[in-house]
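Engineer: My questions concern the predicted model and sequence given below.
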Amino acid sequence: MIGALWTAATGMDAQQTNIDTISNNLANVNTTGFKKTRVNFQDLMYQHIRQPGTPNSQGGQIPVGIEVGHGVKVSATQKIFSPGNIQNTDNPLDILIEGDGFLQVLLPDGTLAYTRDGSLKRDSMGRIVTSDGYPIQPEIYIPEDASSISITSDGTIAVEINGSNQPQQIGQIELARFSNPAGLNSIGRNLFKPTVASGDPIVGTPGSPGFGTIAQGFLEMSNVKVVEEMVNMIAAQRAYEINSKAIQAADEMLRTASQLRR
């Protein structure tokens, strides 16, 4: 019965992590480019009281054994990189990556991070940057006298300069992809950093083999489905309650045993 207390406690702890993850998903339901997280569970070690196949007194073998599990643990929290809903913004610096790929972002420490958030801006120097002011890589500058901006599906950026009827190409958006994007490290601000598990980034132009294309004036929203997360939250809550009931049952059994008299 003491074992039941600890086993049920592992279930409550695992479901707490599950609720925390679901809460983060719901909190980011309107976050541009956000990718939801799923919790993976794994059962713990087993106490093998009798192994299957043990010989019996008649010379045969026991078909099944006796084993007692010791609970559950969270084995992983996995990012799900399914596409999010598409929002039409008509903003010329909003871009949608249709397919595989991440924008490359230069951080203040000189390292690169990666994002699916295409809500880009222009800073005081004319650079195309993220909402936090981090420039995309390679850096692209928009002239001050540019009257309009066009971005093609292959990431080519062209502007029309006042007084000129001929569009002028100013840069090319490049994308990066990973062999295992689920292995990326989330650092907040809609940014990811590569790890050994994700592999090194593979850089290419939009529309080339293995890379998505660019759509101007659109954004990829969060891939969180509210109804699905609500159902997951209800299931996690009930699992938490059931494990607490198991602790109460084990406690009552221990109380009964402690009240025995000779």
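Structural biologist: Good, I have the coordinates.
Engineer: alpha carbons only for contacts and neighbour counts from here, please
Structural biologist: Noted.
Engineer: Could you give me the buried positions within the longest helix anywhere in the chain?
Structural biologist: Using DSSP state H, we find that the single longest helix of the chain is helix 226-258. Residues of helix 226-258 classed as buried: 229, 233, 236-237, 239-240, 243-244, 246-247, 250-251 (neighbour count, 16 or more other CA atoms under 10 Å).
Engineer: putting a second one here so we can go through both:
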Amino acid sequence: MNRTMITAANTMGQLQQQLDVISHNLSNTNTTGYKSRDASFNDMLYQQVNNQVDQGTEKRLTPSGIRQGSGAYLDQTRLNMTQGAFENTDKPLDVAASNPNVYFQVAVNDSEQPVQYTRDGSFHLRPEGPNNVKLVNGSGQDVLGENGQAIIFSNAFKDIQIDGSGTITVTTNTGVDQFTLGLTNVQKPQELEAKGENLFAFPAGMNQPNMFTDLTGKARETAGVDQGKLEQSNVDLSKELTDMSIAQRAYQFNSRSISIADQMMGLVNGIRA
């Protein structure tokens, strides 16, 4: 009975983590460029209880003994990097990359990973000195250009156009200025890990050859940058609600098994010779 309670308690703790993952997905259903997470389970260690083999009986096909499990654990939380649907916003600073492997570059305050990546193209302008503005993301972090520097231009602009290669054309009273968005083609997006604030990066210390390419020249035309659009979250609401119901029911079953084991222990303790 103790093993039953331990197994159920172990599994309940892991199911709670799965529910946390599902809750995180549901809370980001409307977050631009958000990538959902999928939790997968595996079995904990088994204990092999051997029993005496009766030499006089017919040989069995399966190994002798009993395998007693210890419950299940959350094996991994995998990022679902599939592309979300696009929404028209008609805002000049909203952009989306139709190439699902293309990410925008953002500068962050991290000595190990100063450049991180995002699919969230909801950009804004922040004052930079008395006469200029800087292109930033929703968290106020610098959106980088192809040269790895922040994109800064005059605040006296009339129009902003962004073409399919990520070239920004800013029309001012004195002329036209051009900048290029920093774009990265990630060949292995499954290797990215979430860093918070809709940013992704490769794990620190990972050898990164052939995992990503910063787009330059003609290669930038493959990005498919669309101005006035945003990529929506790829959370499948019906799937998340179904997974939540299954996880809650599994949690309920394990809780019930603890109650039943407790009742059985009470019956055993109440037995009188």
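Structural biologist: Thanks, I have it. A quick note: this is a predicted structure, and the numbers were derived from the prediction, not measured.
Engineer: For the buried residues of helix 226-258 of structure 1, could you give me JSON lines that also reports distance to Arg262 of structure 1?
Structural biologist: Formatted as JSON lines, those follow (distance: CA to CA, whole Å):
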{"residue": "Glu229", "distance to Arg262 of structure 1": "54"}
{"residue": "Met233", "distance to Arg262 of structure 1": "48"}
{"residue": "Ala236", "distance to Arg262 of structure 1": "44"}
{"residue": "Gln237", "distance to Arg262 of structure 1": "42"}
{"residue": "Ala239", "distance to Arg262 of structure 1": "39"}
{"residue": "Tyr240", "distance to Arg262 of structure 1": "38"}
{"residue": "Asn243", "distance to Arg262 of structure 1": "33"}
{"residue": "Ser244", "distance to Arg262 of structure 1": "32"}
{"residue": "Ala246", "distance to Arg262 of structure 1": "28"}
{"residue": "Ile247", "distance to Arg262 of structure 1": "27"}
{"residue": "Ala250", "distance to Arg262 of structure 1": "22"}
{"residue": "Asp251", "distance to Arg262 of structure 1": "21"}
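Engineer: Skip the chain neighbours and tell me the closest residue to the most centrally placed residue in structure 1.
Structural biologist: Taking CA atoms, centre = their mean, the centroid of structure 1 lies closest to Lys79, which sits 2.6 Å from it. The shortest distance from Lys79 of structure 1 to any non-neighbouring residue, by CA to CA, 6 or more residues apart in numbering, is to Thr37 (4.5 Å).
Engineer: pretty sure that neighbour contacts Phe81?
Structural biologist: No - applying CA atoms under 8 Å as the test, Thr37 of structure 1 and Phe81 come out as separate, 9.1 Å apart.
Engineer: ok, those two, which is more surrounded?
Structural biologist: Set side by side, Thr37 of structure 1 and Phe81 show more neighbours around Thr37, with 20 against 15, by other CA atoms under 10 Å.
Engineer: how much space between the more buried one and Leu26 of structure 1?
Structural biologist: According to CA to CA, to the nearest Å, Thr37 of structure 1 and Leu26 of structure 1 sit 10 Å apart.
Engineer: again, but for Gly71 of structure 1
Structural biologist: Counting by CA to CA, the gap from Gly71 of structure 1 to Leu26 of structure 1 is 28 Å.
Engineer: just to revisit the earlier point, what's the mean distance for the longest helix of structure 1 versus structure 2?
Structural biologist: In the superposition against structure 2, helix 226-258 of structure 1 averages 1.0 Å from its aligned positions (mean CA distance after the TM-score superposition for structure 1).
Engineer: what stretch of structure 2 does that helix fall on?
Structural biologist: Counting by TM-score structural alignment, helix 226-258 of structure 1 lines up with residues 237-269 of structure 2.
Engineer: All the helices of the stretch 1-150 of structure 2, in order from the start?
Structural biologist: Counting by DSSP state H, counting those that start in this stretch, the stretch 1-150 of structure 2 has helices at residues 2-27.
Engineer: What segments of it are strands?
Structural biologist: Applying DSSP state E, counting those that start in this stretch to the stretch 1-150 of structure 2 gives strands spanning 37-43, 47-49, 66-68, 72-79, 86-88, 95-97, 102-107, 115-118, 124-128, 132-136.
Engineer: Average separation of the fourth one from the aligned part of structure 1, please.
Structural biologist: After superposition onto structure 1, strand 72-79 of structure 2 lies on average 1.0 Å away from the residues it aligns with, using mean CA distance after the TM-score superposition for structure 1.
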